[in-house]
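K.L.:
no sequence for this one, just the structure:
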């Protein structure tokens, strides 16, 4: 199960590193024209904040465990991803973008599995 948790955390990290990086380097208008229409409802600063949170989550899912330093940050980062995905699902629901919610829910469940595993039976401290 430890390997499964590493694989899930790595996949989540890759997804959120790319998604967050995109929000950090591209202007809000370009993001909206590239399919992220929800950015029209938020200020540029808030979009950058979300991007920063996603990049930090990506780093937090891998780096602490890889370095063996403050490994409790891994499940905390996973909880952060769960919270981000709850917010994303709510946003898409309010915008009547129901087709996007399943992806949010898949990422939420994967992050919840990592949080459960790393807080519980497969923690780095046990």
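P.N.:
Noted; the coordinates are in hand. The structure displayed is predicted, hence computed values, not measured ones.

K.L.:
switch to C-alpha atoms for all contacts and neighbour counts from now on
P.N.:
Fine.

K.L.:
tell me which element the residue nearest in space to the middle of the chain falls in.
P.N.:
The C-alpha lying nearest the average C-alpha coordinate of the chain belongs to residue 81 (C-alpha atoms, centre = their mean; 3.9 Å). Element membership for residue 81 (DSSP states H and E) is helix 73-94.

K.L.:
circling back to that earlier point, ok, the residue nearest to the centre of the chain touching residue 111?
P.N.:
Yes: applying C-alpha atoms under 8 Å as the test, residue 81 and residue 111 come out as touching, 6.2 Å apart.

K.L.:
ok, back up a step: list the buried residues in the very next helix or strand once past the helix holding residue 81.
P.N.:
Downstream of helix 73-94, the first helix or strand assigned by DSSP H and E is helix 101-119. Of all the residues in helix 101-119, those buried under the rule 16 or more other C-alpha atoms under 10 Å are 101, 104-105, 107-108, 110-119.

K.L.:
same question, stretch 31-41
P.N.:
Quick answer for stretch 31-41 (16+ other C-alpha under 10 Å): 31, 37, 38, 39.

K.L.:
okay, pairing it with this:
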């Protein structure tokens, strides 16, 4: 189970580190082609979401890597489940039915929750 956790959590952490980093440093104009919801969201909120994603990515990896508060990996994975449920709601509310990536991230985060709980 440990190898499975590191595989899924590592890939999830890389994705959120990249996506969160973009939200933190890029302008609205640069984000719009990738994330249409940015147009109707204040940039302070976009930056905050990006910061949460970066912290969550660290939370998936660092606690288990260092052995300090390893339960934080489970908490970060649960946070990503909640984040994706909210993201899917935002997409659907905006009339955007392209939520396949969000569903895949939700499944990966759910698998990480389960793997963190059993290992």
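P.N.:
Yep, it's here. Because the structure is a prediction, the values reported are computed rather than measured.

K.L.:
ok, so of the buried residues of stretch 31-41 of structure 1, who is nearest residue 94 of structure 1?
P.N.:
residue 38 (10.0 Å; C-alpha to C-alpha).

K.L.:
dump the residue contacts of the closest residue in space to the closest one that isn't next to it in sequence.
P.N.:
Leaving aside its sequence neighbours, residue 38 of structure 1 sits nearest to residue 32 (C-alpha to C-alpha, 6 or more residues apart in numbering; 7.0 Å). Contacts for residue 32 of structure 1 (C-alpha atoms under 8 Å, 6 or more residues apart in numbering) come out as 38, 39, 40.

K.L.:
And residue 97 of structure 2, by the same measure?
P.N.:
So, once contact is read as C-alpha under 8 Å, 6+ apart, residue 97 of structure 2 ends up touching residue 91.

K.L.:
and the gap between it and residue 90 of structure 2?
P.N.:
10 Å (C-alpha to C-alpha, to the nearest Å).

K.L.:
sorry, back to before: under the alignment, what does the residue nearest to the centre of structure 1 map to in structure 2?
P.N.:
Aligning on TM-score structural alignment places residue 81 of structure 1 opposite residue 80 in structure 2.

K.L.:
With residue 108 of structure 1 instead?
P.N.:
In structure 2, residue 108 of structure 1 lands on residue 106 (TM-score structural alignment).

K.L.:
same check, this time on residue 18 of structure 1
P.N.:
Aligned partner of residue 18 of structure 1 by TM-score structural alignment: residue 18.

K.L.:
and its match, which of the three is it?
P.N.:
helix (DSSP: H, G, I helix; E, B strand; the rest coil).

K.L.:
which ones are touching the closest residue in space to residue 87 of structure 2 that isn't next to it in sequence?
P.N.:
Leaving aside its sequence neighbours, residue 87 of structure 2 sits nearest to residue 102 (C-alpha to C-alpha, 6+ apart; 7.1 Å). By C-alpha under 8 Å, 6+ apart, the residues touching residue 102 of structure 2 are 84, 87, 88.

K.L.:
10 Å instead?
P.N.:
81, 83, 84, 85, 86, 87, 88, 91, 108 (C-alpha atoms under 10 Å, 6 or more residues apart in numbering).

K.L.:
Next: residue 75 of structure 1.
P.N.:
9, 60-61, 81, 111-120, 123.

K.L.:
what's the spacing between it and residue 50 of structure 1?
P.N.:
19 Å.

K.L.:
Could you do residue 34 of structure 1 as well?
P.N.:
Using C-alpha to C-alpha, one gets 17 Å for the distance from residue 34 of structure 1 to residue 50 of structure 1.

K.L.:
likewise residue 107 of structure 1?
P.N.:
Taken as C-alpha to C-alpha, the span from residue 107 of structure 1 to residue 50 of structure 1 is 16 Å.
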